[in-house]
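Engineer: Test case, fold it:
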Amino acid sequence: MTEAFGFSRRRRALLAAMAATGVASSAGTAGARAARALGGARRMAQLIGANGWPITPADVAMWHAMGISWGRDSVGPGQRNTPDDPVEVDKTGAAFDHDLPPVIVQNKRNGIGSLLLLGYTPKWNASVPGDTRSAPKDESVWTRYVEAVVRTYSAPPYNVRYFQIWNEAAGRLSGGAAQATFWHGKNFSAHADQAKPYDRAMQDYVERVHVPAARIVRKYGGYVVYGGWPDQGGLETYMQWLEYRSPAVGARMLDWVDYLDTHYLGVDALTPLFERYVANGPARGVWQTEIGDRYMSDPHYLPMYFFKFAVWALHHEWDDPNKYVSMVYHWDGFEPYRLTHRGNPRTYNVSGRSLVVLNQVAGAALAPFDGRLVFGPGASGLALHSGANLVIQVKASAGPRTVRVDGWPGAQSGNLGVTMVDALTGDAAAISARSDGAALSIDFRIPRTGNDGVGAMPAQLAYLVVSPKA
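Structural biologist: All right, here's what the predicted structure looks like:
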């Protein structure tokens, strides 16, 4: 955290003490055992990505502060204008106006993973005339572009392994649209009320785009990330697409997917995907390469999403650091809900500050909390272990509130301190707790104004950090 947040020395000292606490209690020892059982240290930052790239060293420092460890963006432009153009794959961004190679090298040097988005169709090769979001007329143009990207960036000094094929390819959406935003075919119209369903949407995508690209990715030792199933598409339809067996390629699309990927879903929606495709294979994990956007107008959205995501992952075989990732859309911009406000200097918005606070209070090695939280009226929450600390994320309305921690070995120790940290600002203060030898009872008071900024009954989002005293 930085002085720009206006943190007092006392608040910084409290957070520093929480972060530096050693594993010195029975609870900390149990947390360490649980982390080993998961196959190594798991950290909050492993779950957090963003759309776009950090360009400057100052950007990288902000990503590290927010705990962002993955980026995602385009690569191209390919053969933009004619079939005689060279296949260019050294640019990135919506307008292909940034040099990609130095970004990938910088990401690698700074411990940031790179997901390269493969897409779309040049206008001159589009099956819907002039429409870059339609299937290619000549499939070899598509595979030539994919081959150039994967061959280039899978090799040193880049060593990229993760490639996403297209974006939000789908047919008729459960929300009512006849065709998906990023996948157009026969009967498409820019006027949504005039568009009709694209009957071969699934077959064309699997046979002309996905499987040809996936074969190339795997040929170079890469991993295939599905192209972000849109939230309006419905999970049942997503499963139909994944399990569609194409007679033309002799396989299901699922056979050519390493990481399932959806957009803008809640954490609970990931469970059926895990149970059906990850728990016993064939997929390696579940990602969401876009979350947030206008949902971040609620300042509680991101910290609640990622805390719940971490708790969920800890109970869903998080045995690989790259198994579960969610990427914020978008990390910068001029809207007040983005992570940062674009400018010189770039500054944090509330959503970005909330990730900095989360990374401070839960940035150590994570382990599941297997006890029970019993909240008094007006409060609810979840918990996990971060290093030696027990971290409870609580959402509560104004007034005096309580939580009882049952079934946790650390409650037997009277040598504990509790700090309440505002989830958006990082303001921290010591609060009271008492142990009866079997459970820990924590009393805390929520201010009248809350920190969500909405509604007649404002709510506060905070962390209760229980630490063994030195």
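Engineer: Going by C-alpha atoms from here, please, whenever you check contacts or count neighbours.
Structural biologist: Fine.
Engineer: contacting residues around Ile112?
Structural biologist: By CA atoms under 8 Å, 6 or more residues apart in numbering, the contact list for Ile112 reads 68-71.
Engineer: Show me which of those are buried.
Structural biologist: 68-71 (16 or more other CA atoms under 10 Å).
Engineer: In a markdown table, list these along with distance to Asn322.
Structural biologist: Converted to a markdown table, those look like this (distance: CA to CA, whole Å):
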| residue | distance to Asn322 |
| --- | --- |
| Ile68 | 13 |
| Ser69 | 10 |
| Trp70 | 10 |
| Gly71 | 13 |
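Engineer: Adding distance to Ala20 and secondary structure, write the contacts of Ile112 out as JSON lines.
Structural biologist: Below are these laid out as JSON lines (distance: CA to CA, whole Å; DSSP: H, G, I helix; E, B strand; the rest coil):
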{"residue": "Ile68", "distance to Ala20": "21", "secondary structure": "coil"}
{"residue": "Ser69", "distance to Ala20": "22", "secondary structure": "coil"}
{"residue": "Trp70", "distance to Ala20": "25", "secondary structure": "strand"}
{"residue": "Gly71", "distance to Ala20": "28", "secondary structure": "strand"}
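Engineer: before we move on, back to that, and the buried ones among the contacts of Ile112, which is closest to Tyr301?
Structural biologist: Tyr301 has its nearest neighbour among the buried ones among the contacts of Ile112 in Ile68, at 16.4 Å by CA to CA.
Engineer: for the closest one, what are its contacts?
Structural biologist: With contacts defined as CA under 8 Å, 6+ apart, Ile68 is in contact with 45-46, 48-50, 112.
Engineer: another one to check against the first:
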Amino acid sequence: MVTREGLKQPQRRRALQTLTALAAAGVQVAHGASASAPAPQASRAGGRRITELIGANGWALAPSDLEMWHEMGITWGRDVVGPGQLSKQSDSVHVNKTGTHYDADLAPIVISNNRNGIGSLLLLAYTPTWNASLPGDSKSAPVDVDAWKRYVDAVVRKYSAPPYNVRHFQIWNEAAGRLSGGAVQASFWHGPGFNASDEKASQPYQHAMQDYVEKIHIPAARIIRRYHAYVVYGGWPDQGGLDTYRQWLEYRSPVFNQRMLDCVDYLDTHYLPVAALDPLYEQYVKNGPARGIWQTEIGDEYMKDPHYLPRYFFDFAVWALDRNWNDADKYVSMIYHWDGYESFRLTHRGPPERTYNVSGKSLIVLRQTAAGSLERFSTPLQFGPGAAGSALRSDNDIVLQVNAEPGWRTVSAAGVPAPSSRKAQAMLVDALTGFMSPREDVALDWNNQNLSVRFKVPNRVNGQAHGNDPARHLAYIVVRT
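Structural biologist: All right, here's what the predicted structure looks like:
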């Protein structure tokens, strides 16, 4: 199991019963009673699903874990492969373990993932200490690059073949140079001048980009592609800045006469808001050469805000639908971390048994509320004072995610044809708990082709205040036609 210390620096970053879907749209819910998100109509064949976007760091190791992943809609996992060559160059290359301490058998995990509809992203990292250019530092470049290549080849050769059939391999983790906030060397890529006892006293790693591209990335990428698999970039850290990321991507190695970008299939960043992905899409994905954009780490302490995760993934779906989401693997974000003891993780590990935290419950509500085949809702929304949000279509439902202050609020959309049956209904669903508001708290009106919804936000909202901004309520309005 990947812990916070496994992939992130320390300073940064079941027993709940499944929410039961309502038997039919418009079922009366008693005032004050708890209810789940509304049951969707039967899904149309094909189309994108909200679950295709959702991944997590670590693996679901037990049947009960898998059940929880399915409830939350998690369809991707990520963890390291190793331990590689343990003590010397002549050692056999061991690639049968995973987890921070290489204490879990990887092969049965990948097979289980395949059987349960979960994709496996295998992280190729790091340098064995005997081969480290900085003595004892596994986050430094290898002295013998051929040893790194043997490790990569062993991993990809085994896991890209049946019965594993893994298609996506990630090279390293957060390799960068100078970071914002005063760090002159990245947390997972150390070079000359790094001071392990006092990182603030480190000197800049002048050849960080060249060393990574020529000793790590391009050699590994060529091996991955030799086995007809895909290269996922090693998670550019948010503190690195996108301008610097572009410099690394565009760097042309004089050794290989090739840009690192030429050896990347999926761009990958960490902890960025959805809107920040636009420049990368426009420059590298819209017309190629990259196949898509992933974020293999999001969440972490951001999830202390209970609205963060449901807002992120709803925004991500709306964003993806506007950007040619033509492949299930094109856009993925992976939560760091699905498991732990902090109250903001998706689940609490226990004992006595694993339970959902608020963030995990919010994913269940999202998966149930937008469970169908997704499409763009192209009509602009007009919100009244004290409310904002966005919308998409899920099968025949219009699903709006609204962020609003207490009291009666409004939203309208012009140019939306009224359903021929004249039996459209609207439901207001708490985005964190799945509680459905009483029917009288939401009113739907269709005047010609003008859709308007009036809805009552409870006085006790589910959000947090931010500075001078008052706490707001996050909810879904489901318009069922």
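Engineer: Now the TM-score, please.
Structural biologist: TM-score of the superposed chains, computed with TM-score structural alignment, normalised by the length of the first structure, equals 0.93; 454 aligned residues with a CA RMSD of 2.1 Å.
Engineer: Among the contacts of Ile68 of the first structure, which ones are in strands?
Structural biologist: Cross-referencing these against strands under DSSP state E gives 48-50.
Engineer: What's Leu363 of the second structure aligned with over in the first structure?
Structural biologist: Counting by TM-score structural alignment, Leu363 of the second structure corresponds to Leu355 in the first structure.
Engineer: coming back round to it: what two of the buried ones among the contacts of Ile112 of the first structure are the furthest from one another?
Structural biologist: Ile68 and Gly71 (8.0 Å).
Engineer: just to revisit the earlier point, so which helix or strand takes in the match of Leu363 of the second structure?
Structural biologist: Using DSSP states H and E, Leu355 of the first structure sits within helix 350-361.
Engineer: ok, average deviation of that helix from the second structure?
Structural biologist: Mean deviation of helix 350-361 of the first structure relative to the second structure after superposition (mean CA distance after the TM-score superposition for the first structure): 0.2 Å.
Engineer: which residues of the stretch 201-350 of the second structure fall in strands?
Structural biologist: Using DSSP state E, counting those that start in this stretch, the strands of the stretch 201-350 of the second structure run over 230-232, 252-253, 258-259, 266-270, 292-299, 331-336, 339-340, 347-348.
Engineer: re earlier: measure the match of Leu363 of the second structure to Thr425 of the first structure for me?
Structural biologist: Shown here: Leu355 of the first structure relative to Thr425 of the first structure, a distance of 10 Å by CA to CA, to the nearest Å.
Engineer: Between those two, point out the one with more neighbours.
Structural biologist: Higher neighbour count among Leu355 of the first structure and Thr425: Leu355, with 24 against 17, using other CA atoms under 10 Å.
Engineer: And the residue nearest to the more buried one when sequence neighbours are not counted, how far from Asn51 of the first structure?
Structural biologist: Leaving aside its sequence neighbours, Leu355 of the first structure sits nearest to Met66 (CA to CA, 6 or more residues apart in numbering; 4.9 Å). To Asn51 of the first structure, Met66 of the first structure is 14 Å away according to CA to CA.
Engineer: now swap in Arg9 of the first structure and tell me
Structural biologist: From Arg9 of the first structure to Asn51 of the first structure the distance is 34 Å (CA to CA).
Engineer: For these two, work out which one has more neighbours and name it.
Structural biologist: More crowded of Arg9 of the first structure and Asn51, by other CA under 10 Å: Asn51, with 21 against 10.
Engineer: Map the more buried one across to the second structure for me.
Structural biologist: Aligned counterpart of Asn51 of the first structure in the second structure: Asn57 (TM-score structural alignment).
Engineer: Its match contacts Glu297, doesn't it?
Structural biologist: Yes. Assessed by CA atoms under 8 Å, Asn57 of the second structure is found in contact with Glu297 at 7.4 Å.
Engineer: so what sits against both of these two?
Structural biologist: With CA under 8 Å, 6+ apart applied, the overlap between the contact sets of Asn57 of the second structure and Glu297 consists of 334-336.
Engineer: What residues does Pro83 of the second structure make contact with?
Structural biologist: With contact taken as CA under 8 Å, 6+ apart, Pro83 of the second structure is in contact with 93-98, 102.
Engineer: now for it: what does it line up with in the first structure?
Structural biologist: Pro83 of the second structure maps onto Pro77 in the first structure when the alignment is built from TM-score structural alignment.
Engineer: before we move on, what SS does its match have?
Structural biologist: Secondary structure assignment for Pro77 of the first structure (DSSP: H, G, I helix; E, B strand; the rest coil): strand.
Engineer: Quick one: map Met327 of the first structure onto the second structure.
Structural biologist: Checking TM-score structural alignment: Met327 of the first structure goes with Met334.
Engineer: Look up how far Ala25 of the second structure lies from its match.
Structural biologist: From Met334 of the second structure over to Ala25 of the second structure the distance is 32 Å, taken as CA to CA.
Engineer: Looking at the two, which one has more neighbours?
Structural biologist: With neighbours defined as other CA under 10 Å, Met334 of the second structure and Ala25 compare such that Met334 has more, 25 against 19.
Engineer: wait, what's in contact with that one?
Structural biologist: Applying CA under 8 Å, 6+ apart, the residues contacting Met334 of the second structure are 54-57, 76-78, 295-298.
Engineer: Asn448 of the second structure: which of those is nearest?
Structural biologist: Comparing the contacts of Met334 of the second structure against Asn448 of the second structure with CA to CA picks out Ile54 as the nearest, at 37.8 Å.
Engineer: quick revisit: overlap in contacts, Ile68 and Gly71 of the first structure.
Structural biologist: Shared contacts of Ile68 of the first structure and Gly71 (CA under 8 Å, 6+ apart): 49-50, 112.
Engineer: possible to save those residues as TSV with distance to Gly233 of the first structure?
Structural biologist: Putting these into TSV (distance: CA to CA, whole Å) gives the following:
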residue	distance to Gly233 of the first structure
Gly49	23
Ala50	22
Ile112	30
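Engineer: re earlier: can you pick the most crowded of the contacts of Pro83 of the second structure?
Structural biologist: Of all those, the highest neighbour tally under other CA under 10 Å goes to Thr98, namely 25 neighbours.
Engineer: Burial check on the corresponding residue of the second structure for Trp287 of the first structure, number of neighbours?
Structural biologist: Under the alignment (TM-score structural alignment), Trp287 of the first structure maps onto Trp294 of the second structure. Here the number of neighbours of Trp294 of the second structure (other CA under 10 Å) works out to 22.
Engineer: if I line the two up, what does Gly372 of the second structure land on in the first structure?
Structural biologist: Under the alignment by TM-score structural alignment, Gly372 of the second structure pairs with Ala364 in the first structure.
Engineer: and the residue lying closest to Ile55 of the first structure once chain neighbours are set aside, what does it touch?
Structural biologist: Excluding the flanking residues, the one nearest Ile55 of the first structure by CA to CA, 6+ apart is Val103, at 6.5 Å. Counting by CA under 8 Å, 6+ apart, Val103 of the first structure makes contact with 53-55.
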